[in-house]
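[1] Take this sequence and fold it.
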Amino acid sequence: MWLDTSGQLLITIVEARVLDDKDTFGGLNDAYVQFFSRIEHDQNHIHIKVYDEDDTAGRDAIGSAKIDLEPVQASGYFDDWVKLPKLFGLGSNSQIHVHMHFQS
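    All right, here's what the predicted structure looks like:
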């Protein structure tokens, strides 16, 4: 993923913990991560959304987060657990471990 013409950002989702169980009848989460960047004006963020894939009902949102890329670009890396609040910022214990490496 390109931040701009002067570098490249490598994103690795290392692991997840305490993901909210979205399966009604005792199934297991089939979690996956979707992310996209938004680089406009003074905003430079990665948006992360985590979903549970269901065979019959499509997908259920587990949570989402936004990471500011300015410190990542300045230091060259990011390695931390990111909280995944539910829709409308409601509380959740769900977290994902994100590692990012920026190369200019």
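[2] Only C-alpha atoms from now on, for both contacts and neighbour counts.
    Fine.
[3] Let me see the ranges of the strands in this protein.
    According to DSSP state E, the chain carries its strands in the segments 2-4, 7-17, 31-40, 43-54, 58-68, 77-83, 95-103.
[4] Please produce TSV containing those strands, extended by mean neighbour count.
    TSV is the format used below for the strands of the chain (neighbours: other C-alpha atoms under 10 Å):
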stretch	mean neighbour count
strand 2-4	13
strand 7-17	14
strand 31-40	13
strand 43-54	18
strand 58-68	18
strand 77-83	16
strand 95-103	18
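[5] structure for this one too, so we can compare:
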Amino acid sequence: MRLSDENLRGRTIIGADGKVIGEVGTLFLDSTSFRVESFQVKLDKPIAELLGTPHSLFRPGVIEVPVSLVQSVGDTLVLNVAVEGLRQVLPMDTEAPGLH
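    Presented below is the predicted three-dimensional model:
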């Protein structure tokens, strides 16, 4: 299946446990292979709080998720890890690039 960034942005992201995590934001490409290597997730407020990700009233918490964590793509993106498992597989001490 071939998708554009316009088709993916704003799609809901669900963890392997069925919990809504947030929505797709920016896609990040590898400059050598020109393949998507990761994408920004704009976290829902409860998930940002659960993960301890900085957020405010006007700015959602964000994380960068490698495409290797995507189990399936349809109307939603389903990850192969539960929400609570994101702490173990993602570096939580840095923000996604370009969001300062």
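[6] Any idea what the TM-score is?
    Here the TM-score for the pair of chains, by TM-score structural alignment, normalised by the length of the second structure, is 0.36; 63 aligned residues with a C-alpha RMSD of 4.0 Å.
[7] Pull out the buried residues from the longest strand along the second structure.
    Looking across the second structure with DSSP E, the single longest strand is strand 20-29. Of the residues in strand 20-29 of the second structure, 20-28 count as buried by neighbour count, 16 or more other C-alpha atoms under 10 Å.
[8] Buried ones in the longest helix anywhere in the second structure, by neighbour count?
    Counting residues, the longest helix found in the second structure (DSSP state H) is helix 45-51. Within helix 45-51 of the second structure, the residues that qualify as buried are 45, 47-48, 51, counting by 16+ other C-alpha under 10 Å.
[9] Any idea how many residues pack against the closest residue to V70 of the second structure other than its chain neighbours?
    Sequence neighbours aside, L79 is the residue nearest to V70 of the second structure in space, at 4.4 Å (criterion: C-alpha to C-alpha, 6 or more residues apart in numbering). Other residues within reach of L79 of the second structure, judged by other C-alpha atoms under 10 Å, total 23.
[10] Hmm, L79 of the second structure is touching P66, no?
    No: counting by C-alpha atoms under 8 Å, P66 is not a contact partner of L79 of the second structure; they are 10.1 Å apart.
[11] In contact with L3 of the first structure, which residues?
    By C-alpha atoms under 8 Å, 6 or more residues apart in numbering, L3 of the first structure lies in contact with 9, 39.
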